[in-house]
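[1] give the three-dimensional model of this entry:
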Amino acid sequence: MAWLPGWLQSRVVGGCWHRRYAAEDGWLHVWHTFSRYEQVRHYVIRRSVQDWLALDNDDDGWPDDERHRLVKTDDMKGLAEEGKAEELRVRLVALEAAYQARTGRGPAG
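    Got it, this is the predicted structure:
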């Protein structure tokens, strides 16, 4: 994750695609058939993540009621796309506030 901006590196807890995770769960033979949303959702459930959002250039399969969890990036520009890093920052601040409201604790992490 060293290629991410410093302010973001500490906030990233994982990624949805890793051949090892799919193999451990017996999904390797079908993982490539899952939509990106299904891959992300599998990771979230497997790790029991409650407060999360995804940064991805692939919005395949994302249902309308879950799109608030996705920061969709351009395939080539990624976070360099105008306004995208700020959108992510704002969404992370909101996510942090939701975490604090839900748990009554300070910053996550």
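
[2] from here on, just use CA atoms for contacts and neighbour counts.
    Noted.

[3] for the lengthiest helix in the chain, which residues meet the burial criterion?
    Ranked by residue count, the top helix of the chain under DSSP state H comes out as helix 84-103. For helix 84-103, a neighbour-count test (16 or more other Cα atoms under 10 Å) marks 84-85, 88, 91-92, 95-97, 99 as buried.

[4] another for comparison:
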Amino acid sequence: TSYTHPFADLDLLRRGDVIRTRARGGRITVFRVFRIATVEEASYKEFVLRQPRSPGARVITLFACTPKGMRTHRIVVRARAQGREGAPRSHESGSSANTGGSSTGRTDAT
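    Model prediction:
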């Protein structure tokens, strides 16, 4: 379960919230949440693996166990890319770092 991990507060996100991811090199991509669903554990894989309807759409899918500490269901959050922020940082180490947060600061994923 993700009870004590980066997506522990995934259930606090709401439609319209912003998620920021940082990829290798420091480039930040901004996503806006457009769908939140709760899916039974037995069927979440096919739900999560569904591809966007429009080819080339940039969609991020985040999921975690829900309720917290249980494995019976998954909360699935989908967000569309809105654009990028700033230029890549040349001083970043070679490791990949992903961070995100809602526009309200309710969720912080690393």
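
[5] now the TM-score, please.
    The TM-score (TM-score structural alignment, normalised by the length of structure 1) is 0.23; 56 aligned residues with a Cα RMSD of 5.6 Å.

[6] quick revisit: from the buried residues of helix 84-103 of structure 1, which single one is nearest G6 of structure 1?
    A85 (12.1 Å; Cα to Cα).

[7] would a markdown table of the buried residues of helix 84-103 of structure 1 with distance to V44 of structure 1 be doable?
    Below are these laid out as a markdown table (distance: Cα to Cα, whole Å):
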| residue | distance to V44 of structure 1 |
| --- | --- |
| K84 | 23 |
| A85 | 23 |
| L88 | 19 |
| R91 | 18 |
| L92 | 17 |
| L95 | 15 |
| E96 | 17 |
| A97 | 19 |
| Y99 | 16 |
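
[8] of the residues you listed, which is the nearest to L55 of structure 1?
    The closest of the buried residues of helix 84-103 of structure 1, once distances to L55 of structure 1 are taken by Cα to Cα, is L88, at 8.0 Å.

[9] check contacts around that closest one.
    V71 (Cα atoms under 8 Å, 6 or more residues apart in numbering).

[10] any idea how far it lies from E96 of structure 1?
    12 Å (Cα to Cα, to the nearest Å).

[11] helix or strand right after the helix or strand where V39 of structure 2 lies?
    In this structure, V39 of structure 2 sits in strand 28-40 according to DSSP states H and E. Next helix or strand after strand 28-40 of structure 2 toward the C-terminus (DSSP H and E): helix 44-48.

[12] how about that following helix: buried residues?
    44, 48.

[13] just give me the neighbour total for the nearest residue to I75 of structure 2 once chain neighbours are set aside.
    Nearest residue to I75 of structure 2, sequence neighbours excluded (Cα to Cα, 6 or more residues apart in numbering): T38, at 4.5 Å. Neighbour count of T38 of structure 2, defined by other Cα atoms under 10 Å: 17.
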